[in-house]
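Undergrad: turn this into a structure:
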Amino acid sequence: MATTTSRTYVRASIPGDAPAIRSLFKSSRQVYLTMGEEDLVAAVNKGQVLLHLQRTKAAPIALAAMAMLPEERPATLHESSPNRVFLRGVAIRRKGSPTTSIRQMLGTLVRMPRQQTEILIAYSSDAWSTRAYNTVGMMLAEKVRYYELDNLPRRRWADPPPSSERIVIEKATPADLRTLSMLDAVTFDPLWHIAARDLNDLMVRGPMLVAATGPFIVGYVSVLPEQSIATIARLAVHPQWQSQGIGRRLLIAGLRAAQPYRCGRALLNTQATNVRSQQLYRSMKFRLTGSHFSVFTQELPITVTGTPR
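TA: Prediction:
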């Protein structure tokens, strides 16, 4: 499907576009890309990249590209929630207009054939993309702030007072993944759900601990130690078990699990609206880094009805 103006048009990628798209992402000044080259080429081959092209007497010139990654729907996502499509790459040719190109490509995307409602999710930490997403009418869903804790190897924490229920912090196992994905689904907004396969990836990459009472898991923490930074990738407590100090216990356990890796500091992020989490982090001497990003969404409506033959 292609949409056209007098001099420019937008179309989905075809396999032969791979060299031009790779070149555009490498040479453009305004670039956002969170996928490797192999994944980018795969997206091109599947038609998951939109191109904004300018007609010339010779070959068309690529003004911009937008790479998307449709998610395999998590089993825990509520049936009323739309399928999620993540914007993984945007490149704007030098001297090009991000707003003009993104408006053209987004307009094409909204009109493309689909039999189920989808939601496009885009992250932005750059002024040019934030301005463009705002201008074209995407919804600002969240603002996310980063916190850090320095001198991690030297930190010591007193154990929190015991809760009224006996809570045990222990290492997560692969058998826990389905339970953790269900816990994740009831704890976080659908925008932030992750599937069991993603939790498995986190478990492989670093320590993952659960808070359990008897046979029930009521929370978990995932830590990714990478070079000098230990990232708290996930911290969740079941809503019915919140405000009992379990989040603090999990965070302390996660930080202790990261210390043998000799990372100099710990890093995490949270929504700007999540006051409770921010209070916890500040009480444990985390401080704002000044880094942040915004989350934008765009509904992609059903455009095709009926049942295929």
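
Undergrad: okay, CA-based contacts and neighbour counts for the rest of this
TA: OK.

Undergrad: how about the helices in this protein?
TA: Under the criterion DSSP state H, helices of the chain are mapped to 18-27, 37-45, 98-111, 127-135, 177-187, 196-205, 246-258, 275-283.

Undergrad: which stretch among those helices is buried most, on average?
TA: Each of the helices of the chain was scored by mean neighbour count; the highest is helix 246-258, a mean of 22, by mean count of other C-alpha atoms under 10 Å.

Undergrad: check which helices and strands it sits against.
TA: If you count contacts as 3 or more C-alpha pairs under 8 Å, 6 or more residues apart in numbering; DSSP states H and E, helix 246-258 packs onto strand 208-213, strand 216-226, strand 229-237.

Undergrad: residue 293 is nearest to which of the helices of the chain?
TA: helix 127-135 (9.0 Å; C-alpha to C-alpha).

Undergrad: I would like the residues contacting that closest one, please.
TA: 30, 98-99, 102, 124, 140, 294, 296 (C-alpha atoms under 8 Å, 6 or more residues apart in numbering).

Undergrad: closest to residue 234 among the residues you listed?
TA: Closest to residue 234, out of all of the contacts of helix 127-135 and judged by C-alpha to C-alpha, is residue 294, at 18.3 Å.

Undergrad: so what's that closest one closest to, chain neighbours aside?
TA: Distances taken as C-alpha to C-alpha, 6 or more residues apart in numbering put residue 143 closest to residue 294, at 4.5 Å, once the chain neighbours are dropped.

Undergrad: what's the distance between that neighbour and residue 269?
TA: Counting by C-alpha to C-alpha, to the nearest Å, the separation of residue 143 from residue 269 is 10 Å.

Undergrad: Proceed likewise with the subsequent sequence, for comparison:
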Amino acid sequence: MAAEVSQTLELERATAAHLPQIRRFLQQVRRRHVDFGAEDLPGLVDRAHFWLAQEGERLVGLLCVQVETRPTTLPPTAPTRGYVRAAAVAHGYSPAPLLAALLQRVEGELRAAGNVPAYQLMAYGSAPWLLAGLLAGDFTQVDSIQFYQLTSLQRRPLPEPPPQVAQLAPAHAEQMADLAVLDAAAFEPLWHFSRQDLLELLMRSRLQVALYQGELAGYSALSSNSEREMQLARLAVHPRFQGQGIGRQLLWDSIAHARQSGCHVLALNTQTSNRRSQDLYRRSGFQAVGTAIPVLVRLVR
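TA: Purely as a prediction, here's the structure:
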């Protein structure tokens, strides 16, 4: 049975001096959640809320929360968002009390900063130990993410294209501010993409915009996961233009491009609460794969 947090456990803020120890720990520990590349670690230690749990000289747990630069398009009443970028717990230690203790230190830093009225911390409970640990730290499940795939694209005949109700065109950098406004209208604050998010998406994806009577009505983002698989990273239609077939047009365009590119599998994910998008994907031949991943949030005031 895993031990409770020991009275000899020391919690301390990570510094650059801890980097070698953190790297070794993340390579060795089995219960780990890491949402960044190795090259990002120094920057997170320097700028994010990165806390360690030490038993003597032994590192036994860590938690990293990164608060985003608040987008101007985030609604004024919405809390500033923060993301659990890393969590890890050594064998023999209970995730629930250890992560809860680390989370208290992160929250203390956030409250001490006093920059905004509230923060909304977000994490994916992709493993049972992580889910249990975050729930013990007063996170609440608000949704879940379901993954879908459209397989055998090279053998699958394309259906008839939907009516061309909108003009589709490649996106340009100067459109990102307007796209961020569209995105804020299409998604709840938890899922909103900022202008910077969209610029990064533009750099790594095929970003298409839908113009309806000269107005930006929607967009799609298609990126490559491998030689055989592509990812529909985003599909959004402004609420004013929903129900007219623009989403179906953007989806068909993405499927056609993936097939023409030699892709065999087109993957995507969406919230299980978004019934409208799930119906659209299922009607287009996508099938749910794997188990839905819980989405957890914690409000810090």
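
Undergrad: return the residues in contact with residue 14 of structure 1.
TA: With the criterion set at C-alpha under 8 Å, 6+ apart, residue 14 of structure 1 makes contact with 44-47.

Undergrad: cool, residue 100 of structure 2 as well?
TA: So residue 100 of structure 2 contacts 133-134, 136-137 (C-alpha under 8 Å, 6+ apart).

Undergrad: same check on residue 147 of structure 1?
TA: With the criterion set at C-alpha under 8 Å, 6+ apart, residue 147 of structure 1 makes contact with 267-269, 281, 286-289.

Undergrad: mind checking what it lines up with in structure 2?
TA: Counting by TM-score structural alignment, residue 147 of structure 1 lines up with residue 148 in structure 2.

Undergrad: swap in residue 253 of structure 1?
TA: The alignment partner of residue 253 of structure 1 in structure 2, by TM-score structural alignment, is residue 253.

Undergrad: equivalent analysis for residue 292 of structure 1, please.
TA: Alignment note (TM-score structural alignment): residue 292 of structure 1 maps to residue 292 of structure 2.

Undergrad: could you check how far that match is from residue 57 of structure 2?
TA: To residue 57 of structure 2, residue 292 of structure 2 is 38 Å away according to C-alpha to C-alpha.

Undergrad: with neighbour numbers in mind, choose between the two.
TA: residue 292 (18 against 7; other C-alpha atoms under 10 Å).

Undergrad: excluding chain neighbours, what is closest to that one?
TA: Among residues not flanking residue 292 of structure 2 along the chain, residue 146 sits closest, at 4.5 Å (C-alpha to C-alpha, 6+ apart).

Undergrad: check residue 288 of structure 1 too.
TA: residue 147 (4.4 Å).

Undergrad: one more: residue 237 of structure 1?
TA: residue 219 (4.1 Å).

Undergrad: how many residues are close by the one you found?
TA: Quick note: residue 219 of structure 1 (other C-alpha under 10 Å) scores 25 neighbours.

Undergrad: that one against residue 213, yeah?
TA: No: here residue 219 of structure 1 does not reach residue 213: they are 9.9 Å apart, not a contact under C-alpha atoms under 8 Å.

Undergrad: include distance to residue 7 of structure 1 when you put the contacts of residue 14 of structure 1 into a markdown table, please.
TA: Below are these laid out as a markdown table (distance: C-alpha to C-alpha, whole Å):
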| residue | distance to residue 7 of structure 1 |
| --- | --- |
| 44 | 23 |
| 45 | 26 |
| 46 | 26 |
| 47 | 23 |
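
Undergrad: can you list which of these carry over to structure 2?
TA: Of the contacts of residue 14 of structure 1, the ones still in contact in structure 2 (both residues aligned by TM-score structural alignment, their matches' C-alpha atoms under 8 Å) are 44-45.

Undergrad: quick one: residue 156 of structure 1 from residue 191 of structure 1, how far?
TA: 34 Å.

Undergrad: with residue 262 of structure 1 instead?
TA: 33 Å.

Undergrad: do residue 235 of structure 1 as well
TA: In terms of C-alpha to C-alpha, residue 235 of structure 1 sits 16 Å off from residue 191 of structure 1.

Undergrad: please say which of these two ends up with more neighbours.
TA: Ranked by neighbour count (other C-alpha under 10 Å), residue 235 of structure 1 and residue 191 place residue 235 first, with 23 against 15.

Undergrad: enumerate every residue touching the more buried one.
TA: Counting by C-alpha under 8 Å, 6+ apart, residue 235 of structure 1 makes contact with 219-222, 247, 250-251.

Undergrad: now tabulate these in JSON lines and tack on distance to residue 26 of structure 1.
TA: JSON lines is the format used below for those (distance: C-alpha to C-alpha, whole Å):
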{"residue": "219", "distance to residue 26 of structure 1": "42"}
{"residue": "220", "distance to residue 26 of structure 1": "39"}
{"residue": "221", "distance to residue 26 of structure 1": "36"}
{"residue": "222", "distance to residue 26 of structure 1": "33"}
{"residue": "247", "distance to residue 26 of structure 1": "42"}
{"residue": "250", "distance to residue 26 of structure 1": "41"}
{"residue": "251", "distance to residue 26 of structure 1": "39"}
